[in-house]
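Engineer: Need coordinates for the below:
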Amino acid sequence: MKTNWISFLLYLLIISGGQAQTIQEKLYAAGFENIQVQKKKDSLNIFFEHREFRSPYHSMHYAGLLLGQENLKNISWIPVYHNTPVGKYRAGTYEYSGLTQDDRQFYRHHNNFQEDYRFHFRVHPELSARFGYYSDPFQIKLNLILDSRIYLAPGLSLQSGIAIPVQNNLDAQDTRLRLAPSMLHYFLQPVNFHFFGLSLGTFYYDRYGFDLQYRYNNLNSAWSFGLETGLTGFYWMTSGSIYSEDANNLHAIADVEYRLPIENLSLKLSAGQFLFEDLGGRLDLIRQFGTVDLGLHVSATDAGVTGGFQFAFSFWPGTLLRSKKLELRTTEEFRWEYSYNNEEPVARRYRLGIPRLDDVLRQYKSDFIQNMK
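Structural biologist: Have a look, this model is predicted:
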């Protein structure tokens, strides 16, 4: 009898191990990475990351289609962002819950960031524009960026690449190949709902230095709160040389965001000291349309008043080339912002080369994901 029980237990282990391997192989072939399958008593937790999709809804929905709806009754998805689990979503209903200590321990034990990611190359445009000069009404600076992200440790990555100039009648920078904005970035969620992002390197808008972000965001709540600060300086790369100034521009901004009862509409109020040390505030109204965000904003600081719009979307067509260890794709998020007062430095911020925490976590909100069904 004892021998029969041992044989039965071994059989169960073999079956569950085979199931996990089948899930991992099927998802990895479809572009998923860092796939970990945690076998519970009567359910499965599936950790994964898919860098092509801007919204985790699309990755979870795609995984469900691959595995078959009949297999989703006891599955919870745990999407991973920059090698860090964000939360747990029930397959089918997409109900959100925070991570348990057991979830975190399992992921830490099985996370193999050196082998479970493909080597990604990402293509995306960098666009700056100024409209309205009588002699040159459309001034545009357009670069094509080819960059990559390499994971060095759990949550820690290095991003770098090249910038390929396409057109520039906006400023005096030449059209030679140069290094794209490059940085070390560390993303973590030490406890549920508390997110941190630390970046060190060169950023867009010709800035270098460090940037620190914190955000409290219960993804079931309409409210979220954030802080960001950084110390940066100006740098200029042209003709094979680099000019830089001291990093002495300190910014510190606090914000509160509320999701209105109107579907997928958020109101965000930011206040503090902005990039060029002007004090004031900014109000954003942001509407999420699936994979596209559209927003309006107004700002008032001691440097002046301005307003404008922004948008963000995944760049077509997505995956261009994929093999077992290599992927070439377009960017998961292209973001552009315009302000009508583009001469005065009113409430200016720089882009990091990756989305800021508020823009990332807005995609993980449980009501937004459930509205996508």
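Engineer: contacts and neighbour counts: CA atoms only from here.
Structural biologist: Will do.
Engineer: Which parts of the chain are helices?
Structural biologist: 2-29, 56-67, 101-110, 357-362, 366-372 (DSSP state H).
Engineer: So which elements touch the longest one?
Structural biologist: Translated: helix 2-29. On a contact count with 3 or more C-alpha pairs under 8 Å, 6 or more residues apart in numbering; DSSP states H and E, helix 2-29 meets strand 33-39, helix 56-67.
Engineer: got a markdown table for the helices of the chain, with mean neighbour count too?
Structural biologist: A markdown table is the format used below for the helices of the chain (neighbours: other C-alpha atoms under 10 Å):
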| stretch | mean neighbour count |
| --- | --- |
| helix 2-29 | 13 |
| helix 56-67 | 19 |
| helix 101-110 | 13 |
| helix 357-362 | 18 |
| helix 366-372 | 18 |
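Engineer: Now show me the structure for the sequence below, then we'll compare the two:
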Amino acid sequence: MENIRCIQTSDITTVSFEDNVYRGTYRGVGKAIEACLQSKTEGNLQLVVLENQIPRLCISLPDTLIKAYRHEEISLAQVYQQMGITVDTDRAMEALKEAGKEKASSAWKMDIVVYPDLFLENNTFDELYTYAINLNPAIEMALWKGGRLTAQVVLPVATNLSGEMKRVRPGVIVLSQDVRLRHNFFGRLTVGNFTNNRIGAQLEMKYRNNNGRMEFGASIGSTGFSAVTSDEGWYVSRRQRINASVTTSLYEPHTNLQFDLKASRYVYGDYGVRGDCTRHFGEYAIGLYGIYTDGEINGGFHFAIPLPGKKWSRKGFVRVKPSDYFAWSYSMIADGKYIEEKMGGSYNVRPGENRSSGFYQPDYIRYFLIRELQRKKSS
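Structural biologist: Now for the predicted structure:
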């Protein structure tokens, strides 16, 4: 683990840590809980889970639960069932202010991550219209608390398209800053070159309730057009387009379903509403979506599947690894007014954004920690 801090009082031990080794969000949490249960701590225990040094979750284990496990009166699965897990980290982070400098800092360590990229677009059910296969290596580096640098290049492998799609070109090149405010408010400012030929800046804010089942967010962006051309090289337009959105999300823990509803002003000026329903199967996320914008209806599906390699240790300052997930989205409509007028136009500010990566949902983490134990016992 990295960015480890610890402080002990007479009745409670508070530890913060960041997992940059294990794929997904729940495996690292499980490893940290097991390590603490096997230690010689006294009293209650609370763990703060970090992402890029920003607190995401707080896990609490009362002294009675820890003693029962150490005396083999209950199993690890029962510990997971009875432990507290919440988005609220304010009190724990207040206690850690006196903990001093963190150990095993993640700052200025570099990952070279290779992202697979697939583009398919169909006009009919029986004929492939266009395709593109790319490999997109990216340098990703944590700079300071909440600060991250990403620099990606797109390397074409095969395509039946022409122009920019056949050229080596810049991918996502951004500097981002995340912040966490009190009472479960999060913010992010991102500046740079985004996906879908957009370059500019985006500001995001969101609020999560304590159990993480409800989330409300808003974003606003100002971007111009960015592309590699044969005449001008890397061309960037001066014209800025404003996009904005408000979002609400609901996680239903009994079925592991995530519902997202977003109202947006899209990049090219159209207004619309999009709804997503995503089912989480461990680290797999598969979903359907529908969108209505300026009188046009579209829809499709998306998924994120984990790639080989559950654990990638970082022994030095440079690590080379594939991306944790392959994410892909399919759109039902690929021609007509919807495409000609670029309706529903949007972009991502990070490579390979998907609904599995960084999914710090308390019910999801508890459920799949227990499922992972059951899977190991049955295998």
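Engineer: could I get the helices of the first structure as CSV with distance to residue 251 of the first structure?
Structural biologist: Shown next, in CSV, are the helices of the first structure (distance: least, C-alpha to C-alpha, whole Å):
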stretch, distance to residue 251 of the first structure
helix 2-29, 41
helix 56-67, 31
helix 101-110, 34
helix 357-362, 17
helix 366-372, 31
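Engineer: Which of those sits closest to residue 50 of the first structure?
Structural biologist: Across those, residue 50 of the first structure has its closest neighbour in helix 56-67 (6.4 Å, C-alpha to C-alpha).
Engineer: Check the mean deviation of the closest one from the second structure.
Structural biologist: Average distance, helix 56-67 of the first structure versus aligned residues of the second structure after superposition (mean C-alpha distance after the TM-score superposition for the first structure): 2.6 Å.
Engineer: Show me the contact partners of that helix.
Structural biologist: Contacts to helix 56-67 of the first structure, defined as C-alpha atoms under 8 Å, 6 or more residues apart in numbering, come from residues 23, 26-27, 50, 53, 72, 77, 79, 91, 363-364, 369, 372.
Engineer: can you rerun that using 6 Å?
Structural biologist: For helix 56-67 of the first structure, contacts defined as C-alpha atoms under 6 Å, 6 or more residues apart in numbering pick out residue 369.
Engineer: next one: that helix to chain centre, how far?
Structural biologist: Mean-position distance between helix 56-67 of the first structure and its chain equals 18 Å (C-alpha atoms, centre = their mean, to the nearest Å).
Engineer: do stretch 306-317 of the first structure as well
Structural biologist: Centroid separation for stretch 306-317 of the first structure versus its chain: 15 Å, with C-alpha atoms, centre = their mean.
Engineer: How about stretch 154-168 of the second structure?
Structural biologist: The chain centroid and the centroid of stretch 154-168 of the second structure are separated by 27 Å under C-alpha atoms, centre = their mean.
Engineer: Quick one: residues in contact with it.
Structural biologist: 131-136, 169-171, 228.
Engineer: can you tell me which of the residues you listed lies nearest to residue 264 of the second structure?
Structural biologist: For the contacts of stretch 154-168 of the second structure, the residue nearest residue 264 of the second structure by C-alpha to C-alpha is residue 171; the value is 24.4 Å.
Engineer: residue contacts, the closest one?
Structural biologist: Contacts of residue 171 of the second structure (C-alpha under 6 Å, 6+ apart): 152-154.
Engineer: which position in the first structure aligns with it?
Structural biologist: If you follow residue 171 of the second structure across to the first structure using TM-score structural alignment, you land on residue 180.
Engineer: need the contact list for the counterpart of residue 283 of the second structure in the first structure.
Structural biologist: Aligned by TM-score structural alignment, residue 283 of the second structure pairs with residue 291 of the first structure. Residues in contact with residue 291 of the first structure (C-alpha under 6 Å, 6+ apart) are residue 313.
Engineer: From residue 7 of the first structure, how far off is residue 291 of the first structure?
Structural biologist: To residue 7 of the first structure, residue 291 of the first structure is 50 Å away according to C-alpha to C-alpha, to the nearest Å.
Engineer: And residue 206 of the first structure, by the same measure?
Structural biologist: 65 Å.
Engineer: And residue 245 of the first structure, by the same measure?
Structural biologist: Per C-alpha to C-alpha, residue 245 of the first structure is found 71 Å from residue 7 of the first structure.
Engineer: try residue 289 of the first structure
Structural biologist: According to C-alpha to C-alpha, residue 289 of the first structure stands 53 Å off from residue 7 of the first structure.
Engineer: got it, and residue 63 of the first structure?
Structural biologist: 33 Å.
Engineer: likewise residue 98 of the first structure?
Structural biologist: For residue 98 of the first structure, the distance to residue 7 of the first structure equals 37 Å [C-alpha to C-alpha].
Engineer: Quick one: buried ones out of the contacts of stretch 154-168 of the second structure?
Structural biologist: Among the contacts of stretch 154-168 of the second structure, those scoring as buried are 132-136, 169-171, 228 (criterion: 16 or more other C-alpha atoms under 10 Å).
Engineer: can I get those in JSON lines with distance to residue 215 of the second structure?
Structural biologist: Below are these laid out as JSON lines (distance: C-alpha to C-alpha, whole Å):
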{"residue": "132", "distance to residue 215 of the second structure": "35"}
{"residue": "133", "distance to residue 215 of the second structure": "35"}
{"residue": "134", "distance to residue 215 of the second structure": "34"}
{"residue": "135", "distance to residue 215 of the second structure": "33"}
{"residue": "136", "distance to residue 215 of the second structure": "31"}
{"residue": "169", "distance to residue 215 of the second structure": "36"}
{"residue": "170", "distance to residue 215 of the second structure": "33"}
{"residue": "171", "distance to residue 215 of the second structure": "29"}
{"residue": "228", "distance to residue 215 of the second structure": "38"}
